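Student: The sequence and its predicted three-dimensional model are supplied below.
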Amino acid sequence: MKQEIDFIKFNPTQNMTILVNTEHPVEDYKYIASKIMSYDNVYAEQVGFIGKPLKDKADANLYMAGGEFCGNACMALAALVASRKNLVHNNFTKIFLEVSGTEELVMCHVKRSFNKYYCEIKMPIPENIEQRSIKYDKDYLETTVIQYKEFVHIVIEVEQFTEIVRRSAEGLAKLLGSTLETNLIGILLYKSKSNELAPLIYIPHLDSLVWERGCGSGTASIGAYLYWKNKEDIAAPIKQPGGTIKVMVNSNQGNLISLKIEGSVGIVAKGKAFIDV
């Protein structure tokens, strides 16, 4: 027996994202996501579910399959809401979203430019940033741990994105996934000389391990990391395999008070997917 799933597929910096537009029980999210994001179905790096907002000010509700927070999925949903508002070329709109992984409303500024939507969104501010040596495979890795309420990012500065470095990052993500109680673990390999990021995202609840071509929340964490390291406001383009996402960090009297990212989103497909039930 097949179940029909209404979906929209987005391209935020090639971090291909599927948003499900039909209602389903939360306990089915993991199964639906694993099926629809697979190579032999619609295929994407992540899946979120659109719901009705509970707060009056919110325009839409987004719940990711693993309960994580996702900046690119927020931009994707903001683009969808803007398109449904019939936003025209060169016009702006402001959108508020309820999203998994944070209790605060996420504010998005959206501008349409022909068939693309340029989104600036306010990201969660880390609860803590600290340098930490992590033992892995008999060695100690020098890392910076960026702790959020619902997820953790690990920044590791590297000279090159070699296969050995990537395999070590994958092993570390799996190890941390088995020891930490968190919805998402990001291993962010960062080349400071060229401002390049290779983001690895592991979602323990889905056992999903993906080298993303563009990562919104990872970009925000790199901005927070650069602020923590240099003690100055940041406005930087972070280059990734799928393109560039800009991060902006503002502070007041030594405290990080604003963390935003800016990127583009294309709506590339919509229709019905069919999965076995």
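Tutor: Good, I have the coordinates.

Student: From now on I want contacts and neighbour counts done on CA atoms only, so please keep to that.
Tutor: Will do.

Student: where along the stretch 51-200 of the chain do the strands fall?
Tutor: Assigned by DSSP state E, counting those that start in this stretch, the strands in the stretch 51-200 of the chain fall at 60-64, 92-99, 106-113, 116-122, 128-136, 139-147, 151-157, 184-191, 196-203.

Student: now residue 199: how far from residue 170?
Tutor: 11 Å (C-alpha to C-alpha, to the nearest Å).

Student: who has more neighbours, these two?
Tutor: Taking neighbours as other C-alpha atoms under 10 Å, residue 199 and residue 170 compare with residue 199 leading, 28 against 19.

Student: List the buried residues of stretch 229-244.
Tutor: Across stretch 229-244, burial judged by 16 or more other C-alpha atoms under 10 Å covers 233-244.

Student: alright, now check it against this:
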Amino acid sequence: MSKFSVVIANPAGNITAFVLDQNIEKSNYIYLANKLMDIKEFGIEQVGFIKKPTVGGELRLEMMGGEFCGNATRSFGLYIANKNGETSEKTITVEISGCSNTLDVETNVTNDYARTSMPLPKVIDYIKLVNGQLLPVIVFEGIVHVIVEDEEVSNEMYEKVKKEVINKYNSEAFGLMFLKSDKLYITPVVYVRETDSLVYERSCGSGSISIAIYLAKNEKDGVFTYDIYQPGGIIETKVYKEKGKVVKATIGGKVTLSDIKTIHV
């Protein structure tokens, strides 16, 4: 049996465990992540492993399947600010899997708040289901999000979309965002290929910005702000557009962090 130091972050219900021990090999990520997600009392939805930086960030976070996660990014920035003893507002530069560049996280330790810049979409696409239905797809470097508007959440739809996404994109993860457009409410369903895990998440950061980009698709210039409601809370999104192109995107909101916990597995 081994023991590990873990901090558990809660960004709008998307419970994320950060494994602090930096000597863990990638070959052990899946085993340890599954062990942590099996601990019912914590309700962990995803796991990230803290590593030394490689491209200029203060620290690096590698998600369990090499995917990108916006909620983990902003939580990670707040964790570093706390660790560094910051007492007010501070911008933290971080690295995360599924994103080849660094990202800036605006943190406020006093208010338990974190806002992160997000990778810009590589393309806004569509998939066509066997029944002819077209669904919008927001393609990022480390995750693909498919938007299903004003339909009931169902495993049947997930299975249909999974087949099409796997055939068309080679992504570490994909999300299915069931959107109720009148309330700007999403139910995020996220699949991570490496761990073969499917989670009905309490919230999803990259899924939220995908919705915001989709909502602003016909806008030309300006900053477009949307509060995206989801089972675990609200994620604030901003999309910056110039001449019809997305030039910047951010997500933000409250994050709570646990004390350091020692876990035996």
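Tutor: That came through fine. The model shown is predicted, which means the values in this text are computed figures rather than measured ones.

Student: returning to that earlier point: residue 12 of the first structure is nearest to which of the strands of the stretch 51-200 of the first structure?
Tutor: Of all these, it is strand 116-122 that lies closest to residue 12 of the first structure, at 9.4 Å by C-alpha to C-alpha.

Student: Quick one: distance of that closest one to the chain centre.
Tutor: 13 Å (C-alpha atoms, centre = their mean, to the nearest Å).

Student: next one: stretch 101-119 of the second structure
Tutor: Per C-alpha atoms, centre = their mean, the centroid offset for stretch 101-119 of the second structure relative to its chain is 13 Å.

Student: Quick check: the aligned residue for residue 258 of the second structure in the first structure?
Tutor: Counting by TM-score structural alignment, residue 258 of the second structure corresponds to residue 268 in the first structure.

Student: these two touch, right, residue 93 of the first structure and residue 110?
Tutor: Yes - with contact defined as C-alpha atoms under 8 Å, residue 93 of the first structure reaches residue 110; the gap is 5.4 Å.

Student: Now the common contact residues for these two.
Tutor: residue 82 (C-alpha atoms under 8 Å, 6 or more residues apart in numbering).

Student: do you know how far the residue positioned nearest the centre of the first structure is from residue 124 of the first structure?
Tutor: When C-alpha atoms, centre = their mean is applied to the first structure, the residue found nearest the centroid is residue 70 (3.2 Å). According to C-alpha to C-alpha, residue 70 of the first structure and residue 124 of the first structure sit 10 Å apart.

Student: tell me, what's touching those two both at once?
Tutor: By C-alpha under 8 Å, 6+ apart, no residue touches both residue 70 of the first structure and residue 124.

Student: which residue ranges form the helices in the stretch 151-265 of the second structure?
Tutor: 155-168, 205-215 (DSSP state H, counting those that start in this stretch).

Student: Residue 193 of the second structure -> the first structure?
Tutor: Residue 193 of the second structure maps onto residue 204 in the first structure, by TM-score structural alignment.

Student: Touching, its match and residue 186? I think so.
Tutor: No - applying C-alpha under 8 Å as the test, residue 204 of the first structure and residue 186 come out as separate, 11.0 Å apart.

Student: The two - which one has more neighbours?
Tutor: Per other C-alpha under 10 Å, whichever of residue 204 of the first structure and residue 186 has more neighbours is residue 186, with 28 against 20.

Student: Tell me who's in contact with the more buried one.
Tutor: 152-154, 173, 199-202, 218.
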